[in-house]
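> how would this look folded up:
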Amino acid sequence: MAKVIAAISTSVDGYITGPDDGPRYGLGKGGERLHYWVMGGPWTYDGGHDFAMQGPDKDFYDELEAGLGAGIVGRGMYDAAGAWGGTNPFGGPLFVLTHRVQDQPAAASGFTFVSGLDEALARAVEAAGDKDVSIGGGADVIRQALAAGRVDELVLSTAPVILGAGKRLFDGFGQDINLGIIKTVSSAFATHVRYAVKK
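Prediction:
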């Protein structure tokens, strides 16, 4: 049976964005540092980078991504990423959790808008077949899935930065959950930890 894997990048102090995240600033002011590991080094929203993941970060990502058949993200992440230029860049269908399903883009985009977590999970699991389902954020979607007991693995990529402000991954989350460490990989830009969610 497919596993549900929630994966996200965070700062040491638990922020998944800097302040003022959204379509204009993506990960917020200073938040791009959370994704140095994704881009292969320092980058800015103004461009000037070759966007090449490499080394231990690429090995970690490739191993995780190879097992995925479908994904789920929230509308905030979809909008902040600029809808990835209008086309799903990932290897399987991507379900976008939103209250505005009437904004559904063309089917050829690879995005499907759904209005609830249960529907998103059911459709993603069906689409994934015998592969896993990724919940890629934002924080609210991950918190909802954890609170519902639907996450099998939590993957945190922690960047060596203290942001001090922005959106926190576990803001307002009040549940007590035990985790087991499955794998740890480190680079100059992040420490990646795969945790099993103990149920």
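
> From here on, just use CA atoms for contacts and neighbour counts.
Will do.

> Share the number of residues neighbouring T17, please.
For T17, the count of nearby residues is 29 (other C-alpha atoms under 10 Å).

> so it touches A80, yeah?
No - using C-alpha atoms under 8 Å, T17 makes no contact with A80, being 10.5 Å away.

> here's the other one to compare against:
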Amino acid sequence: MRDDLVDLLVEGLQETLFMVVWASLFAFLLGSALGITLVVTEKGGILAAPKLNKVIGTAINAVRSLPFIILIVLLLPLARLIVGTTLGPTAAIVSLSIGAAPFLGRIIENSLKEVSSGKIEAAKSVGASPWTIILRVLIPEALPALIRAVTIGVIAITEFTAVAGAIGAGGLGSLAIRFGYQRFREDILIATVILIILIVQIIQWSGDSIAKSVIRKRFKME
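A predicted model of the protein is given here:
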């Protein structure tokens, strides 16, 4: 191993984790809003608005149909407007958040749809408001599935950071391309791959552990 390997990997890891944490937070907020809106505005939903539902669904499908690297390029002007640059991890967070939000929205929607309609109807029958049903029925009942959905989303964002590295986002993906591939540094290429695999494994293990803990507590309460 060469002397600069550790320094390069530490810098790349810090940039990747910075992008993953902040992009996951923003994507979760946007994705949750989209997913909840899709569920409550569908036909027969607690705030039924089929036309709005169709518009949002179509927009989500349109964004999801774009390859991520093309979406990044399309969002570069927005990144410049928000953060003042199109390069670096901070700029990449804009594209990562918007690119992952529709994906998260769909899996959050599917998780919420697993909640028994009987529980929703029971809440309606006692006069619960739509917000009460969302906050006290839909989300709590779907919590384990939501945790797994978010886990999948964070893993996808981690993978997206590697793609974003191809256009100057920094992080392990950029390190693998600029040094590992273009400069024929096999040590860096292998090390970055191992680090990304470890990050994904840790995220998956953490998500599974939290979901199982929620399920165990629920069974104890019952």
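
> what's the TM-score for these two chains?
Remark: TM-score between the superposed chains equals 0.23 [TM-score structural alignment, normalised by the length of the first structure]; 81 aligned residues with a C-alpha RMSD of 5.9 Å.

> neighbours around A59 of the second structure, how many?
If you count neighbours by other C-alpha under 10 Å, A59 of the second structure ends up with 13.

> tell me which element it is part of?
helix 50-64 (DSSP states H and E).

> could you say what helices and strands that helix packs with?
Identification of packing neighbours for helix 50-64 of the second structure by 3 or more C-alpha pairs under 8 Å, 6 or more residues apart in numbering; DSSP states H and E yields helix 5-41, helix 89-112.

> helices or strands up against the first one?
For helix 5-41 of the second structure, the elements it packs on are helix 50-64, helix 89-112, helix 139-164, helix 171-175, helix 186-221, judged by 3+ C-alpha pairs under 8 Å, 6+ apart.

> Just the buried positions in the longest one, please.
By neighbour count with 16 or more other C-alpha atoms under 10 Å, helix 186-221 of the second structure contains the buried residues 188-189, 191-192, 196, 199-200, 203-204, 207-208, 211.

> mind checking how far it is from the chain centre?
Offset of helix 186-221 of the second structure from its chain centre (C-alpha atoms, centre = their mean, to the nearest Å): 14 Å.

> go on, the third one?
Helix 139-164 of the second structure has its average C-alpha position 5 Å from the chain's average C-alpha position, going by C-alpha atoms, centre = their mean.

> what angle sits between it and helix 5-41?
Angle of helix 139-164 of the second structure versus helix 5-41, following axes from the mean of the first three to the mean of the last three C-alpha atoms, to 10 degrees, is 140 degrees.

> try the longest one
If you take the same axes, to 10 degrees, helix 186-221 of the second structure sits at 40 degrees to helix 5-41.

> quick one, what contacts the residue nearest to T184 of the first structure when sequence neighbours are not counted?
Spatial nearest neighbour of T184 of the first structure, chain neighbours left out: V193 (4.5 Å); criterion: C-alpha to C-alpha, 6 or more residues apart in numbering. If you count contacts by C-alpha atoms under 8 Å, 6 or more residues apart in numbering, V193 of the first structure has them with 155-157, 181-185.

> Report the buried members of those.
Among the contacts of V193 of the first structure, those classed as buried by 16+ other C-alpha under 10 Å are 155-157.
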